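Novice: pasting the sequence and the predicted model now:
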Amino acid sequence: MVQRATRLSGPSPSSETGRLLDRAFALVRQEEKVRTEFPPEVLAEVERSMAAPDLPERDETTVPFVTIDPPGSMDLDQAVHIERDGDGYRVRYAIADVPSFLVEGGALDAEVRLRGMTVYCPDTRVPLHPSALSEDAASLLPAVVRPAYVWDLRLTAEGERGTADLYRAMVRSERRYTYAEVQELVDGGQGEGTLMLLQEVGEQRIARESARGGASLPMPEQEVHVDDEGHYHLRLRPLLPAEDWNAQISLLTGMAAAALMLEGGVGILRTMPEATPQSVARFRREVRALGSDWPQDMRYGDFLRGLDRNDPAHLAIVNAATALFRGAGYTTFDGELPPEDQRVQAAIAAPYAHVTAPLRRLVDRFGLAVCEALAAGRDVPAWAREALPALPDLMAEADRRTKSVDRQCISAVEAAVLVDRVGEHFEAVVVDGFDKGVVVQLLDPPVSERARGTAGLGSTVQVEVESADILRRVVELRVVPGGNSPAAVGG
């Protein structure tokens, strides 16, 4: 599950703090060399390709697909339809067909390889593809016919994956939903067939995830509210169950894609190593420090699934759990399969591939082309096969850049939240130490930062905000002496 940058809400930030924050976000993009404009030759090529796309012959416009996305989204990668299939389920998952509009080896292809991913910032997003493509011609918008890759997945009554097929077809989404709308309709028993079955299938897949030892990170969205006086307030918004159900359809599809690639002997997997004992031990300390009990014999995936997403302390635990989900990368193969331990995405506890977000992530376009050819019994297109060896490095750089932008924007927002509160004291818990101090977690506002001073791991302390610099994206905290555990850490 991808963590997106902080979202701003409330009045337009026209205060001095708001202007500094806008400058900070722009500075982050400049420092990370985010490509904010598309060259003229790219835009011209897109116009030509949209005028004469390579459309599939198969027609599935009678299937009542729907999309489920955050409010205001226009780059709609996925549309879903679910129906009963005997005692089980049939899931059809339509994915935007980017190759229909893209000249392989052309100007846009070269540009998106430099970008790698859509970059999300609190004030804007920088798309992987020009908006004419990603928000219009290739987007699965409602009530218009679009080309798509259609995954046709059969599940048992218990949600186990059965057969999987993939083909290109013309589709039409009947309606666009937000997660909140889906949740309200399902909770009220008023959702259409696909929505009610989404809950069934989603919960079945969550149970299968637990059974195989997998874990999803229910990452809360960090929201910054600007009040009428221009002050900034930071909150963590828990994910809705509907977001989990929808994510399970994407995970199901990614696992089906990985199985197809491994059977066909060619492809690119999204892999991640097991969490290290050190990171698990640190997470246990953080859980204890935040006042929760994690039974020693419970797997961390089951522990995360059992958290109360409306409890601020539990949301802080979810935020801390990101340390268990590190080291992800991509493994390519063509002919000889990778070793068993290099095939698995450890958090998912199964082989997995990225194939559901081609408008926003470069690698998915190639994974879809590989899988569609394998499913049809054809040779994998040369353009896709030849690109595989370069994709891990391209995606690693895109990952690094987007995570750095996200991290620095969050730091700027945290500074904006605390800039008017320099000199104030906040209650915090100590979750780790380093050579010059400790790492503390504030619950209100939900800020995690380093602080000068010493304190015991897991202890509750008072910290003082010594300074907050929005442009430098730096917050300086100090542990207020007195009342700390004698088992102190830090400098």
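Specialist: On my side now, so go ahead. Numbers count the residues shown, from 1 in each chain.

Novice: please count neighbours and contacts with C-alpha atoms only from this point.
Specialist: Fine.

Novice: what residues sit buried inside whichever helix in the chain runs longest?
Specialist: Taking DSSP state H as the criterion, the chain has its longest helix at helix 391-418. Across helix 391-418, burial judged by 16 or more other CA atoms under 10 Å covers 391-392, 394-395, 397-399, 401-403, 405-418.

Novice: likewise for stretch 456-476?
Specialist: Buried-residue list, stretch 456-476, by 16+ other CA under 10 Å: 456-471, 473-476.

Novice: all strands for the stretch 251-400 of the chain, in order.
Specialist: With DSSP state E, counting those that start in this stretch as the criterion, the stretch 251-400 of the chain has strands at 266-271, 329-334, 344-345, 350-351.

Novice: take those strands and write them to a markdown table, including mean neighbour count and distance to H314.
Specialist: Converted to a markdown table, the strands of the stretch 251-400 of the chain look like this (neighbours: other CA atoms under 10 Å; distance: least, CA to CA, whole Å):
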| stretch | mean neighbour count | distance to H314 |
| --- | --- | --- |
| strand 266-271 | 27 | 27 |
| strand 329-334 | 18 | 28 |
| strand 344-345 | 24 | 25 |
| strand 350-351 | 22 | 27 |
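
Novice: that older thread, chain center to the next helix or strand after the longest helix of the chain, what's the gap?
Specialist: Counting by DSSP states H and E, the element after helix 391-418 in chain order, helix or strand, is strand 425-434. Centroid separation between strand 425-434 and its chain, computed with CA atoms, centre = their mean, to the nearest Å, is 27 Å.

Novice: who are the packing partners of strand 425-434?
Specialist: In terms of contacts (3 or more CA pairs under 8 Å, 6 or more residues apart in numbering; DSSP states H and E), strand 425-434 is packed against helix 277-289, strand 437-442, strand 460-469, strand 488-489.

Novice: which strands or helices does the lengthiest strand in the chain pack on?
Specialist: When every strand of the chain is counted residue by residue (DSSP state E), the longest turns out to be strand 161-178. Here strand 161-178 touches strand 65-69, strand 145-155, helix 241-264, helix 362-376, going by 3+ CA pairs under 8 Å, 6+ apart.

Novice: second one coming, line it up with the first:
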Amino acid sequence: MRTIVDRDCLLGHGLALIRQQFQLPGDFPADVLTEAKAVARRPIGEHADATQVDFVTLDPAQSRDLDQAFAIEPAGSDLLLHYAIADVGWFVAPGSALDREAWVRGTSYYLPDGKVPLYPPILCEGAVSLLPDGERAAVVFTVRVDPAGEAKLDGVKRARIRSRAKLAYETVREDELPAGFAELTDRVEAAELARGAARVEPPEQEVVQDNGHFQLQLRPQSWAERKNAALSLATNLAVADALLQAKTGLFRTMGKPQDWAVKRLRHTARALGLDWPKPESLEQLERRLDPERPADAAIMLAIRRASPAAGYEPYREGAKPWHAAVAATYAHATAPLRRLADRYVVEAALAVANGQPVADPGVFERLPDVMQKADALSGQIAHAVIDLAEAVVLTGREGSTFDAVVTDVDERGARIQSCSPAIVARIKTDGLKPGDALRVRLDSADAERRTVQFSIAS
């Protein structure tokens, strides 16, 4: 969810309760704010001069916590991606008040009415962010992308950069992007297809109000968002390979949906009127989904919910960490303003690329628990927000009937998915089995408790 029109304050009140329920932190402690103010003035030193490189950023228009800037240049048949990452490690010292608070938070938490940042805004939206208002400290990854789309880390260095433009997903034109952008992203996407990757990027759910009624809508990613993600993917893959070869690091892992989850998805597809032949695998289905089509968008959201939670694993001798969605060994390095672990992965990659020892390799043993707890909390918040949105959307429609299908049955009853709007709920079993189509009546919608209740319509 990104935008909300909430004239009756149902969502606003519900979001305040979510913040209270999950005990999300408010303001930063005084010592953290004092330290942030001091380090925000730290001069950029020990950084090479890369201000002559034409870096740009590409993010949502309203974003100010800009982790990444990029430039592209040809190198024979290869393309060089210069990917500048905000140098959080230059400002946040291990053991400092900022560092201790970041270990408590783990990540930034995003709600429709605002975020709970990992670092104080004076840093994440100011001195450390790669805004186009002056020189900024960055760690620049040079990633070589060959004609087949394979990415390799050519070098990493600390550098002073100056972004030339803050481009926005919503308004960017192709002619504003660096030469080679389209070719590079096409190569990365072709390599994904060749690996058998099946990254699902479902549309975001948005709640809007029209003539006093709330509507739950799906907003697909723009072409600029999809293409921009390829740059981060190529960099993270190259970093993961370099760290794996150096026998150190922290890796992002994820398994495939289990067989029972795929069966549930087939029932969901049926409810949405999608043609999914039995011989076709889930990966094959994913590749032909179009987020611009409402039914496709709904099944993409269902696939995301059905996929196992991603995790973090430190390097282990003889093990090859794997991320099923990207079909490769993968790491997170490109969002240190928003994720604690990325700062340490960036520092490790910098050391490895320059033949230096990793300062604290033991940190990768401690990070998984912190990051997985933060991820779990993010997931709980996201589910609570969606539950709230669904309840608000259905408020006032009690007694209405909807077409639905049973997606699975367990000891808690039957899980159903209504076809329009695309809402998931539970209902008493009453002999139902997966795949059953039925007509359900909305008995109640409680935005305060974030619950909806359906029964079988007579």
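Specialist: Okay, I see it. Just so you know, these numbers come straight off a predicted model, no measurement behind them.

Novice: TM-score for the pair, please.
Specialist: Here the TM-score for the pair of chains, by TM-score structural alignment, normalised by the length of structure 2, is 0.95; 457 aligned residues with a CA RMSD of 1.8 Å.

Novice: picking that back up, can you list the helices and strands packed on strand 425-434 of structure 1 in CSV and add distance to L307 of structure 1?
Specialist: Listed next are those as CSV, based on distance: least, CA to CA, whole Å:
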stretch, distance to L307 of structure 1
helix 277-289, 11
strand 437-442, 18
strand 460-469, 21
strand 488-489, 28
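
Novice: and R365 of structure 1, what's its match in structure 2?
Specialist: Mapped onto structure 2 by TM-score structural alignment, R365 of structure 1 lines up with R343.

Novice: how far away is that match from T407 of structure 2?
Specialist: 41 Å (CA to CA, to the nearest Å).

Novice: of the helices and strands packed on strand 161-178 of structure 1, which approaches A347 of structure 1 most closely?
Specialist: Of all these, the one in closest proximity to A347 of structure 1, counting by CA to CA, is helix 241-264 (11.3 Å).

Novice: could you tell me where the closest one falls in structure 2?
Specialist: The aligned range for helix 241-264 of structure 1 is 223-246, by TM-score structural alignment.

Novice: contact partners for the aligned partner of V171 of structure 1 in structure 2?
Specialist: In structure 2, V171 of structure 1 lines up with I161, judged by TM-score structural alignment. By CA atoms under 8 Å, 6 or more residues apart in numbering, I161 of structure 2 lies in contact with D49, A50, T51, Q52, V53, F55, E135, R136, A137, A138.

Novice: now, of those residues, which are buried?
Specialist: A50, T51, V53, F55, E135, R136, A137, A138.

Novice: in JSON lines: these, plus distance to P178 of structure 2.
Specialist: Output for those, formatted as JSON lines (distance: CA to CA, whole Å):
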{"residue": "A50", "distance to P178 of structure 2": "16"}
{"residue": "T51", "distance to P178 of structure 2": "16"}
{"residue": "V53", "distance to P178 of structure 2": "11"}
{"residue": "F55", "distance to P178 of structure 2": "9"}
{"residue": "E135", "distance to P178 of structure 2": "20"}
{"residue": "R136", "distance to P178 of structure 2": "20"}
{"residue": "A137", "distance to P178 of structure 2": "21"}
{"residue": "A138", "distance to P178 of structure 2": "19"}
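
Novice: would you point out the most distant pair within those residues?
Specialist: Farthest pair in these, by CA to CA: V53 and A137, 13.7 Å.

Novice: returning to that earlier point: out of the helices and strands packed on strand 161-178 of structure 1, nearest to E192 of structure 1?
Specialist: Closest among these, using CA to CA: strand 65-69, at 10.1 Å.

Novice: next, the angle from the closest one to helix 241-264.
Specialist: 110 degrees (axes from the mean of the first three to the mean of the last three CA atoms, to 10 degrees).

Novice: what span of structure 2 is strand 65-69 of structure 1 aligned with?
Specialist: The aligned range for strand 65-69 of structure 1 in structure 2 is 55-59, by TM-score structural alignment.

Novice: and the longest strand of structure 1, what's buried?
Specialist: 161, 164-174, 176-178.

Novice: ok, stretch 93-103 of structure 2 next?
Specialist: Buried residues in stretch 93-103 of structure 2, defined by neighbour count with 16+ other CA under 10 Å: A97, L98, D99, E101, A102, W103.

Novice: in CSV, list these along with distance to P202 of structure 2 and secondary structure.
Specialist: CSV is the format used below for these (distance: CA to CA, whole Å; DSSP: H, G, I helix; E, B strand; the rest coil):
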residue, distance to P202 of structure 2, secondary structure
A97, 37, helix
L98, 34, helix
D99, 33, helix
E101, 32, helix
A102, 29, helix
W103, 30, helix
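
Novice: please identify which of those is nearest to K320 of structure 2.
Specialist: The closest of the buried residues of stretch 93-103 of structure 2, once distances to K320 of structure 2 are taken by CA to CA, is W103, at 26.8 Å.

Novice: trace the closest one over to structure 1, please.
Specialist: W103 of structure 2 maps onto R113 in structure 1, by TM-score structural alignment.

Novice: so that match makes contact with L362?
Specialist: Yes - contact status for R113 of structure 1 versus L362: in contact at 6.9 Å, counting by CA atoms under 8 Å.
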